[in-house]
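Undergrad: build me a model from this:
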Amino acid sequence: MGGGRLPGLVNSTAYRQLISKNGAAMKLGDRVLIWGASGGLGSYATQMAIAGGATPVCVVSSPEKAEICHRMGAEHVIDRSAEGYKFWNEDGTKQNPKEWKRLGSDIRELTRGHDVDIVFEHPGRETFGASVYVTKKGGTIVTCASTSGYMHEYDNRYLWMNLKRIVSSHFANYREAWEANSLIRRRLIHPTLSKTYPMDQVGQAAYDVHKNAHQGKVGVLCLAPEEGLGVTMPERREPHLDAINRFRNI
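TA: Modelled structure (predicted):
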């Protein structure tokens, strides 16, 4: 699990949203703003952008998460907690366009004056107004999930007068899922698994994901008493054979 979904589901979701012609149809050279870039969905998007010849601009919420993005190969990372963006007023009733502009300025500072071609949007209400604003003229905001709220608000002038488009994306079809999984099989991308929990701590795992206390993805050992029992290479299974046999006899 991680970000509330299984790894294969999140991988396929990110593939359709960013790569597929049914999503943003990212191409070589695109600049892509990725919210939550170290998380389950965002970490896949970051790796796909790099593998596909695009330039990710990663937005995270801590120095530790920024380091995860750097280790994945991302050059441009914005720590929103350090920058202190306030896209909404204190009671959450009105947005602050000056903060959208500040984010846009920070992005252009990283990209040598360029706006992003694509915004990989999944936080939803909290960030959507900023996402529409910072996208380049003719660019794409591709959206799913909306973890901070489904009722999005944005200034339509920045969409309409600049010929931007909003594209919705949900999971994947069979071909997209196969292509996404192929990227993992070929080791072009990998899950950023940061922690595993035993089955009796699944509630804690869900709580940590809900509170954004995790980094990357987390896993739950559903059928194995310890890590490493799912491997198939004989030399790696050997140290676990006793545990495997004990588990089979339960």
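
Undergrad: only C-alpha atoms for contact and neighbour calcs from this point on.
TA: Fine.

Undergrad: go through the chain and flag its longest helix.
TA: helix 97-110 (DSSP state H).

Undergrad: and the residue nearest to the spatial centre of the chain, how close does it get to F247?
TA: By CA atoms, centre = their mean, the chain has its centre lying nearest to G42, at 1.1 Å. Per CA to CA, to the nearest Å, G42 is found 35 Å from F247.

Undergrad: A82: neighbouring residues, count only.
TA: When neighbours are counted by other CA atoms under 10 Å, A82 registers 11.

Undergrad: picking up where we left off before, count the residues that sit near the residue nearest to the residue nearest to the centre of the chain when sequence neighbours are not counted.
TA: Spatial nearest neighbour of G42, excluding adjacent residues (CA to CA, 6 or more residues apart in numbering): G36 at 5.4 Å. Residues near G36, counting by other CA under 10 Å, number 25.

Undergrad: please provide the structure for the following sequence as well, for comparison with the first:
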Amino acid sequence: MDVLSKAVLNGAPPEELERLPLPEEFLAGHLRADDAAAMAGDTDKDVRRTLHVGHVAMPELAPDEVVVAVMASSINFNTVWSAMFEPISTFTALRRFARQGGWATRHDLPYQVVGSDAAGVVVRVGSGVRHWHTGDHVVISPAYVDDQDPGSHDDGMMGPHGRAWGYETNFGGLAHYTVVRATQLVAKPPHLTWEEAASVTLCAGTAYRMLVGDHGARMKQGDVVLVWGATGGLGAYAVQMVRNGGGIAVGVVGSRDKAEFLRRQGCDVVIDRREIGLDADGDTDPAELGRRLGRAIRAEVGEDPHIAFDYVGRSTFGLSVHVVRRGGTVVTCGSSTGYQHRYDNRYLWMNLKRVIGSHIANLQEQTECLRLFEQGRLVPVLSSVYPLEQVADAARLVQENRHLGKVGVRCLAPSDGLGVTDPAARARIGEERLTAWRRDAPAHAAAGADR
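TA: Next comes the predicted model:
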């Protein structure tokens, strides 16, 4: 371990961290461009074949950037996509980014450090950074925004040069160090451990924008909200937000274990997708399935959903359009089962329904979302944690949908449970609430995790 990492772990003061040199290279979970051909044509694109752990070079720091010593990160499905080289190689995105010139050219390398979540300690700030300092404890938003894009001043996600950090950029969070723009930083909730804080920004921030923010479905009290994949990272945070906001959460899951677990977490209505005959491959005509799902929901709550929260994509989107009520909203941010959606447009236009596309969250939305964690109104949905050396196994767990909530990855943190700087707040919120997903998750979801 380099001397700067040791100093961070020992809690060295900011002035000492600034005196110590950045390492010339660091350990990182990364992909290699040459591996794309090896995956072509394979039926099972096992990410353990392409997600490597090894040393990479420390990039030069731009004036508006900071270097963060990453204590922990987590797995998101975009890392699975990257490691599968689907739907296209993310090295294509890096080459496209580099064509902007200037500092962007650093990102076009024969390897890509992936990962779109992180929590850690700022160890360097660029000359143009004003609001952050060495020693700050931060979490990192995956919204890689160009603050000189006019659109970003209306909404950070509307700038045409915006990207998903660690997916469409290099130098992501599954590493000992990362280089990010200062506009990606949010103060770490002081009562959370490093691994808990690292499981928050991408999924919770995205769910906040989809449901609560002005750019999403704008859920209100009493709304019935259908949440697909309700034990995944996005879905689990969505269920919490629906219940906090006075809505009625209808969670859909894919197994009996997950259904029982979700009920224990307080979801208002839980539906096992197998009970309505939903084919996970998504090629079934949604009309009959929609009627079955609609009957199941009405039997529980007496009415159709106001909102469908859909990040699953191909296998669910047609059902979402079908089952939301007249004037209802389908809000979507992803397509983990496929991008080509099939739906009957009559249900959309003749019933005046809306479809809202949503992507990550702007910095204000992220800040508002993290405030809810600090208040204890939202809690982490972390179910298992792996060391960085086993990041490929962690990604495989997510690839096969054997996980619950979020799968964490310790980077520099030598053990779980570190990073809490406000133990009084943690005690007030309650250890049982904060660790419920870790404690109560079915054993199969944590198989192989290093506890």
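
Undergrad: just checking, S383 of structure 2 is part of a strand?
TA: Yes. S383 of structure 2 sits within a strand when classified using DSSP: H, G, I helix; E, B strand; the rest coil.

Undergrad: looks like it contacts R439 (just checking).
TA: Yes. Taking contacts as CA atoms under 8 Å, S383 of structure 2 lies within contact range of R439: 7.5 Å.

Undergrad: okay, these two: which has more neighbours?
TA: Per other CA under 10 Å, whichever of S383 of structure 2 and R439 has more neighbours is S383, with 26 against 14.

Undergrad: quick one: the nearest residue to the more buried one once chain neighbours are set aside and L234 of structure 2, what's the gap?
TA: Leaving aside its sequence neighbours, S383 of structure 2 sits nearest to R438 (CA to CA, 6+ apart; 4.0 Å). Counting by CA to CA, the gap from R438 of structure 2 to L234 of structure 2 is 16 Å.

Undergrad: neighbour count winner among these two?
TA: L234 (28 against 22).

Undergrad: returning to what we had before: so what does the residue nearest to the centre of structure 1 match up with in structure 2?
TA: Mapped onto structure 2 by TM-score structural alignment, G42 of structure 1 lines up with G235.

Undergrad: check which helix or strand its match maps to.
TA: G235 of structure 2 is part of helix 233-244 when elements are defined by DSSP states H and E.

Undergrad: can you tell me the element G129 of structure 1 falls in?
TA: Using DSSP H and E, G129 of structure 1 sits within helix 125-134.

Undergrad: mean deviation, that helix versus structure 2?
TA: Superposed on structure 2, helix 125-134 of structure 1 shows a mean distance of 0.6 Å to its aligned residues (mean CA distance after the TM-score superposition for structure 1).

Undergrad: which stretches of the stretch 201-350 of structure 2 form helices?
TA: Secondary structure of the stretch 201-350 of structure 2 by DSSP state H, counting those that start in this stretch: the helices cover 201-211, 233-244, 256-264, 286-301, 317-323, 345-349.

Undergrad: could I get the ones you listed as TSV with distance to Y339 of structure 2?
TA: Shown next, in TSV, are these (distance: least, CA to CA, whole Å):
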stretch	distance to Y339 of structure 2
helix 201-211	18
helix 233-244	18
helix 256-264	25
helix 286-301	16
helix 317-323	10
helix 345-349	17
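
Undergrad: give me the nearest residue to R263 of structure 2, chain neighbours excluded.
TA: V270 (6.7 Å).

Undergrad: residues in contact with that neighbour?
TA: By CA atoms under 8 Å, 6 or more residues apart in numbering, the residues touching V270 of structure 2 are 250-253, 259, 262-263.

Undergrad: compare the residues you listed with structure 1 and list the overlap.
TA: Of the contacts of V270 of structure 2, the ones still in contact in structure 1 (both residues aligned by TM-score structural alignment, their matches' CA atoms under 8 Å) are 250-253, 259, 262-263.

Undergrad: ok, so of these, who is nearest A287 of structure 2?
TA: V252 (17.7 Å; CA to CA).

Undergrad: residue contacts, that closest one?
TA: V252 of structure 2 neighbours (CA under 8 Å, 6+ apart): 226-230, 259, 270-273.

Undergrad: before we move on, what about C267 of structure 2?
TA: 239, 243, 249-251.

Undergrad: mind putting those residues into JSON lines with neighbour count?
TA: Compiled in JSON lines, the contacts of C267 of structure 2 are given as follows (neighbours: other CA atoms under 10 Å):
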{"residue": "V239", "neighbour count": "29"}
{"residue": "R243", "neighbour count": "19"}
{"residue": "A249", "neighbour count": "27"}
{"residue": "V250", "neighbour count": "24"}
{"residue": "G251", "neighbour count": "27"}
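
Undergrad: quick one: the strands in structure 1?
TA: 31-35, 55-60, 76-79, 116-121, 135-143, 165-168, 193-198, 217-221 (DSSP state E).

Undergrad: go through the ones you listed and name the closest to M1 of structure 1.
TA: It is, among the strands of structure 1 and with distance given as CA to CA, strand 217-221, at 5.2 Å.

Undergrad: state the number of residues packed around the equivalent of L382 of structure 2 over in structure 1.
TA: Aligned counterpart of L382 of structure 2 in structure 1: L193 (TM-score structural alignment). L193 of structure 1 has 17 neighbours, counted by other CA under 10 Å.

Undergrad: likewise for the one 4 residues further on?
TA: Here the count is done by other CA under 10 Å, and Y197 of structure 1 has 17 residues near it.

Undergrad: then A425 of structure 2?
TA: 17.

Undergrad: quick one: buried residues of whichever strand or helix holds it?
TA: Using DSSP H and E, A425 of structure 2 maps to helix 423-429. Buried residues in helix 423-429 of structure 2, defined by neighbour count with 16 or more other CA atoms under 10 Å: 425-426, 429.

Undergrad: sorry, back to before: which bit of structure 2 covers the helix holding G129 of structure 1?
TA: Aligned by TM-score structural alignment, helix 125-134 of structure 1 falls on residues 314-323 of structure 2.

Undergrad: equivalent analysis for stretch 159-169 of structure 1, please.
TA: Using TM-score structural alignment, the partner range for stretch 159-169 of structure 1 is residues 348-358.

Undergrad: what does that stretch rub up against?
TA: Under the criterion CA under 8 Å, 6+ apart, residues 206, 209-210, 215-217, 321-322, 324-333, 347 lie in contact with stretch 348-358 of structure 2.
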